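Novice: Let me see the structure of the following:
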Amino acid sequence: MRCMMLIHHDEAALAKAPPSLWGDYAAFNEAIAKAGISFQPGNRLQPSSAASTVRVAGDKTAVLDGPYADTKEQLAGYFMIDVPDLDQAIAWAARCPSARHGSIEIRPLAPA
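Specialist: Have a look, this model is predicted:
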């Protein structure tokens, strides 16, 4: 089961996260690799203030600065894993350091 793990954080809280968070991520990536889980490390995203949202209605394109939704948590990054089932995806999401500072949304990839 290939899944994208979407990391959501409150950007203000993330800015105050301890520097050890990045060491925790290194340990998390190492644990996934040692477990033999096929994964693709993702990337952190720039703050939501750098986002642009595009919508097309008919022949008109509208561009909104910033994220579309005004929410407490913003999409902060992602990673991909390939595990046998949803239970294992949930277990790895729970081990992700960001689960302690925000939430991890598990989205299975649609069949090709």
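
Novice: CA atoms for contacts and neighbours, from now on please.
Specialist: Fine.

Novice: got the contact list for the residue lying closest to Ser103 once chain neighbours are set aside?
Specialist: If you skip the residues right next to it in sequence, Ser103 has His8 as its closest partner in space, 5.2 Å away by Cα to Cα, 6 or more residues apart in numbering. Applying Cα atoms under 8 Å, 6 or more residues apart in numbering to His8 gives the contacts 73-77, 98, 102-105.

Novice: Please give the structure of this sequence too, so both can be compared:
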Amino acid sequence: MTQYLISMYQPDGIVPPPEVLGPIMEKIGAFNEDLQAAGAWVFGNGLLDPSSATVLKRNGGEVLVTDGPYLEGKEHLGGFDIIESPDLDAALAWGKRLAEITGLPIEVRPFASRRD
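Specialist: You can find the predicted model right below:
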């Protein structure tokens, strides 16, 4: 089994009102339950707003610490799931389902092979 990162990107700005976001979050909850029931779920969670990020960057002999996201953009990583899947097609099926639920861009990417 290969592990895949399923990333959800959401637009910067105002969070949708509860009457819009509530039903989507319920469907995401059911999606996560289905991942777990299928034995595919490894870990997942949503992320706070990009303004909560802290970036550490080496600069010569020092590591600089700055507030905010590393890159400014119109979208940000809003959440992710790490799954185990027999192949890319199965992982893409999970990603497609999440895209249908959220209407947001979803990225599916395999992890590099581990070298133990």
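
Novice: Have a look at how far, on average, the helix or strand containing the residue nearest to Ser103 of structure 1 is from structure 2.
Specialist: Assigned by DSSP states H and E, His8 of structure 1 falls within strand 2-9. Strand 2-9 of structure 1, aligned to structure 2 and superposed, deviates on average by 1.1 Å (mean Cα distance after the TM-score superposition for structure 1).

Novice: Which positions in stretch 55-74 of structure 2 come out as buried?
Specialist: By 16 or more other Cα atoms under 10 Å, stretch 55-74 of structure 2 has no buried positions at all.

Novice: okay, that stretch sits on what stretch of structure 1?
Specialist: Here stretch 55-74 of structure 2 aligns to structure 1 at residues 53-72, judged by TM-score structural alignment.

Novice: Now do that stretch: distance to the chain's middle.
Specialist: 21 Å (Cα atoms, centre = their mean, to the nearest Å).

Novice: so how far is Pro50 of structure 2 from Ile82 of structure 2?
Specialist: 20 Å (Cα to Cα, to the nearest Å).

Novice: So which residue of structure 2 lies furthest out from the middle?
Specialist: Relative to the C-alpha centroid of structure 2, counting by Cα atoms, centre = their mean, Gly61 is the outermost residue, at 32.8 Å.

Novice: how close does that residue sit to Asp67 of structure 2?
Specialist: 20 Å.

Novice: Same check on Thr2 of structure 2?
Specialist: Distance from Thr2 of structure 2 to Asp67 of structure 2, by Cα to Cα: 34 Å.

Novice: what does Val108 of structure 2 give?
Specialist: 28 Å.

Novice: Spatially nearest residue to the spatially most central residue of structure 2 (excluding sequence neighbours)?
Specialist: With distances taken as Cα atoms, centre = their mean, Phe80 lies nearest the centre of structure 2, 2.1 Å away. Once flanking residues are discounted, Phe80 of structure 2 sits nearest to Ser7: 4.5 Å by Cα to Cα, 6+ apart.

Novice: check contacts around the residue opposite that neighbour in structure 1 once aligned.
Specialist: Correspondence of Ser7 of structure 2 to structure 1, assessed by TM-score structural alignment: Leu6. Contacts for Leu6 of structure 1 (Cα under 8 Å, 6+ apart) come out as 75-79, 104-107.
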